[in-house]
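Engineer: Prediction below, plus the sequence it came from.
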Amino acid sequence: MSSSILPPQHPDPSCPPPSPPAPLSEAQRTSLSNLIGHFSSPTFKLPIPATPPPEGCKTIVYTEALMEFEEHWLSEEQILRFLRATKGDEQAAKKRLEDTLAWRRTFGIDAFTAEYISPENETGKQLAFGFDKERRPTWYMRPALQNTEQSPRQIHHAFYIMRLVEACIPRGVEKLALLINFAERGRSPSLNTSKQVLFILQDHYPERLGTAFVVNLPFLVRGFFSLISPFLDPVTRTKLNLPSSTNLTTYVPPSQLDTSFQGDVAFPKYTPEVHELYWKSERGIVKLAEERERRGLENWRKLPLVNGGRVGRREWDYKQGEETWGVGLEQEVKGGGETEEEEEVDASREEFEHQTPVAASA
């Protein structure tokens, strides 16, 4: 067993290698080409957000034309995800893509910064950490560690974590695994916030959720899922395992799974020092995601044009070589040992708990 909070940079070596994209049908190729042409057209315009992002976020000077990062987001795989979500209905996929592009601008997802979001994660209530056996990055939610009052930033936090998770998606993978544990007693997010997060996932991140395991489900929360279930897309509904077994080693390698799900990784108590290591250090999740985004964008810029534009370039192509992308030293802790940096955090954590016995026992 190992104690670690630094995220693994890559799937466990026991996971199968990535598979190239499956061939497209004639109908898919036609719809894909039409959608790429639509979003590449110089006549395509997006509304400019009327309100600035919250204080602490980046200021983006939008134009009606697509920004470079929006062209990058409109990959071939992204367009195909929306086509699959609309059962191949080209016009419906176009409308959903347009709505999502507009939503991303008004919501502010590309303007959020680690500094703006950091207060929301000071208890480690959400973590991007590791990969399952299908090479999908895993997103932990620990609702009982809720530390802030209901506000837009709570929802911003969830989708900033989603962005970190998406940045870690390996080549040949499109989905993620969600692990939610209600074990600890505490102040969970409001049902209204939970509902908003669930509907945003369904509406603007189609085909991203591979599976969701929910354990130690309280009666009230189980009732909430029962109430909203009729409003969820049937495909989304089938991905929610409510409740799940607490042993997920069938689905996630123990070397990259927290002990609360019977894995071999013991997340340390999430103190300020641990937050500093996980969130802000050179080998933490934010730096890892930023490096992977930087390398991917660098490769994307070198790819040939598609139908005369930059929309529709393939993730499979620009993620080539991503198995070598990373930050700092090797993240995985092998043989039950700890890195020197983590040993220092453990020592400071023990001192912190000794000095604050009330907080430590809470």
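Structural biologist: In hand now; what should we look at? Numbering: from 1, shown residues only.
Engineer: hey, let's count contacts and neighbours off CA atoms from now on
Structural biologist: Fine.
Engineer: and stretch 238-256, which residues are buried?
Structural biologist: 240, 242, 244, 246-249, 252-256 (16 or more other CA atoms under 10 Å).
Engineer: again, but for stretch 147-154
Structural biologist: The neighbour-count check on stretch 147-154 (16+ other CA under 10 Å) flags 147-148, 153-154 as buried.
Engineer: Apart from its chain neighbours, what residue comes closest to residue 165?
Structural biologist: In space, residue 165 comes closest to residue 128 once its chain neighbours are excluded; the distance is 5.8 Å by CA to CA, 6 or more residues apart in numbering.
Engineer: what about the one you found, helix or strand, and which?
Structural biologist: Counting by DSSP states H and E, the element that carries residue 128 is strand 126-131.
Engineer: Tell me the helix or strand right after that strand.
Structural biologist: Next in line after strand 126-131, if elements are assigned by DSSP H and E, sits strand 137-141.
Engineer: put this beside the first:
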Amino acid sequence: MAEPTTLELDAKYDDYDFPTTAPVPQNGHAGYLTKQQQALVHQLRLMLEAEGFTKRLDTLTLLRFLRARKFDVALAKKMFVECEKWRQDIKLDETVPSWTYPEKEEMFKYYPQYYHKTDKDGRPVYIEQLGGIDLTAMYKITTAERMLTNLAVEYERLADPRLPACSRKSGVLLETCCTIMDLKGVGLSKAPQVYSYVKQASGLSQNYYPERLGRLYLINAPWGFGTVWGIIKGWLDPVTVQKIHVLGSGYQKELLEQVPAENLPKQFGGSCECAGGCPLSDMGPWREKEWAKPPKWETEETTINNTPGEIKDGGADVPAAETAVTDVAEVKAPAPAAT
């Protein structure tokens, strides 16, 4: 493999106020690109601009889509275009700044899904408890459309402000989550309903919010889950499968090796007991004054002012590269985040 190159940034597209180098050397990740990979970013951006796309063309976004498609520019472009069509269809850019979900607390009686603090790598911890899912009861509280919209909004809020705040605190670029999916209570009677929902979630997160999964712990896996897991693996990319750990009821030791006890809710073997309950606290660096900043979707238009200038790399001013870098984000219908 060719020697990695420093990540090229251009103020026309890139407006980062957090670190932009991956925590460890990884092929195709920020700060560890080959010259050819960097050129593919440029190529993808030019192709998208030629088709009239102007938003989400920043370098880090484009890199996620390229990695998700093994740096096949044509496939990455297809993924991006489909994502942008979906965003436009549901008016996601207009929805995110004003979205409220007042039924959240009532919904959590059936299906808690929430971000809570960070793992030992500094990434947001995302938790889902699937044992109480009852779609009939849930649809009396909300609608399928609102559930999906809320999931999409949460993905957007993961991208900004959650991950930028975690990156500032860690001093490195963090783009993924540590996900805990609790299967306790998912018996045979609930399995078809729960697993169909999980399949939808897996497909949506993988296809429309690529490269967001760092680790996934499936805990309290019921008897016979091995057979189901064999089917689920078929829906996933082999790289994704390597990030997934299937654990039974004795999961605490392995989970605590990744998540500090003080950051893990007590019900999962940790020591955290947030006032009002961990599921509704939304605690993490994105709530800490030292690291949190208003999300860009709240403070300015999505399109960056196309004026060349200085770019911030983890707080340090660096000259903007003369060449533009290609980057586009594509997203599709939201899913319960096995992000």
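Structural biologist: Looks like it came in fine. Note that this is a predicted model, so its numbers are computed, not measured.
Engineer: Could I get the TM-score for this pair?
Structural biologist: TM-score of the superposed chains, computed with TM-score structural alignment, normalised by the length of structure 2, equals 0.64; 265 aligned residues with a CA RMSD of 4.1 Å.
Engineer: related to what we said a few turns ago, which residues are in contact with the counterpart of the residue nearest to residue 165 of structure 1 in structure 2?
Structural biologist: In structure 2, the residue matched to residue 128 of structure 1 (TM-score structural alignment) is residue 115. Contact partners of residue 115 of structure 2, counting by CA atoms under 8 Å, 6 or more residues apart in numbering, are 124-127, 279, 282-283.
Engineer: Out of those, grab the one that's most surrounded.
Structural biologist: Counting neighbours by other CA atoms under 10 Å, residue 124 comes out on top of the contacts of residue 115 of structure 2 with 28 neighbours.
Engineer: that older thread, just give me the closest of the buried residues of stretch 238-256 of structure 1 to residue 86 of structure 1.
Structural biologist: Residue 86 of structure 1 has its nearest neighbour among the buried residues of stretch 238-256 of structure 1 in residue 240, at 19.8 Å by CA to CA.
Engineer: mind listing what the residue lying closest to that closest one once chain neighbours are set aside touches?
Structural biologist: Nearest residue to residue 240 of structure 1, sequence neighbours excluded (CA to CA, 6+ apart): residue 212, at 5.0 Å. Listed by CA under 8 Å, 6+ apart, the contact partners of residue 212 of structure 1 are 177-180, 239-241.
Engineer: how does it look with 6 Å?
Structural biologist: 177-179, 239-241 (CA atoms under 6 Å, 6 or more residues apart in numbering).
Engineer: Secondary structure and distance to residue 69 of structure 1 for those - can I get that in CSV?
Structural biologist: Formatted as CSV, the contacts of residue 212 of structure 1 follow (DSSP: H, G, I helix; E, B strand; the rest coil; distance: CA to CA, whole Å):
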residue, secondary structure, distance to residue 69 of structure 1
177, strand, 25
178, strand, 26
179, strand, 29
239, coil, 30
240, strand, 31
241, strand, 34
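Engineer: what about structure 1, which of the contacts of residue 115 of structure 2 hold up?
Structural biologist: Counting by both residues aligned by TM-score structural alignment, their matches' CA atoms under 8 Å, the contacts of residue 115 of structure 2 that remain in contact in structure 1 are 124-127.
Engineer: Now check structure 2 for the residue matching residue 74 of structure 1.
Structural biologist: In structure 2, residue 74 of structure 1 lands on residue 57 (TM-score structural alignment).
Engineer: tell me, how many neighbours does that match end up with?
Structural biologist: Residue 57 of structure 2: 28 neighbours (other CA under 10 Å).
Engineer: now swap in the one 3 residues further on and tell me
Structural biologist: With neighbours defined by other CA under 10 Å, the count for residue 60 of structure 2 comes to 25.
Engineer: Next one: it from residue 31 of structure 2, what distance?
Structural biologist: Distance, residue 60 of structure 2 to residue 31 of structure 2, by CA to CA, to the nearest Å: 11 Å.
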